[in-house]
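> Fold the stuff below for me.
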Amino acid sequence: MRALIAAAIGLAAALALVLTMTAVGAPPGETSPKPLLHSVPKHP
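Predicted coordinates:
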């Protein structure tokens, strides 16, 4: 029973965090117009 209560509390906390982040919204600013260029490392 304790595990069920702990899981419910954890789920409620995670949901509250997601809803808070959704309500706050994205931070102001713009993304970089330059693409992130990288190469895949070669394995010998």
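> C-alpha only now, for contacts and for neighbours.
Noted.
> on contacts alone, who are the packing partners of the host helix or strand of residue 20?
Element membership for residue 20 (DSSP states H and E) is helix 2-24. Here helix 2-24 touches no other helix or strand, going by 3 or more CA pairs under 8 Å, 6 or more residues apart in numbering; DSSP states H and E.
> Run the chain-centre distance for it.
Here helix 2-24 is found 14 Å from its chain centre; the criterion is CA atoms, centre = their mean, to the nearest Å.
> Here is a second sequence; please produce its structure as well for comparison:
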Amino acid sequence: MRALIAAAIGLATAFALVLILTAMGTPSGDTSPKPLLTTVPAHP
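Predicted coordinates:
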């Protein structure tokens, strides 16, 4: 029973956190025009 209560509290907390972050909206700012390198360039 305690595990069920703990799971319910954790789920409610996570759900509340998602709602708060959603209500805050997207942060202001611009994205970088330069692409990120995800691989290491090959050396000839």
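> how big's the offset between the helix holding residue 20 of the first structure and the second structure?
Taken over the aligned residues, the distance from helix 2-24 of the first structure to the second structure averages 0.2 Å (mean CA distance after the TM-score superposition for the first structure).
> What's residue 27 of the first structure aligned with over in the second structure?
Using TM-score structural alignment, the equivalent of residue 27 of the first structure in the second structure is residue 27.
> Would you mind finding the match for residue 17 of the second structure in the first structure?
Under TM-score structural alignment, residue 17 of the second structure pairs with residue 17 in the first structure.
> how close does that match sit to residue 10 of the first structure?
Residue 17 of the first structure sits 11 Å away from residue 10 of the first structure when distances are taken as CA to CA, to the nearest Å.
> Equivalent analysis for residue 39 of the first structure, please.
40 Å.
> if you count what's nearby, which of these two comes out ahead?
Set residue 39 of the first structure next to residue 10 and count neighbours by other CA atoms under 10 Å: residue 10 wins out with 12 against 6.
> Quick test: name the residue nearest the centre of the first structure.
Geometric centre of the first structure, nearest residue: residue 18, 8.6 Å, by CA atoms, centre = their mean.
> what about that one, distance to residue 12 of the first structure?
According to CA to CA, residue 18 of the first structure stands 10 Å off from residue 12 of the first structure.
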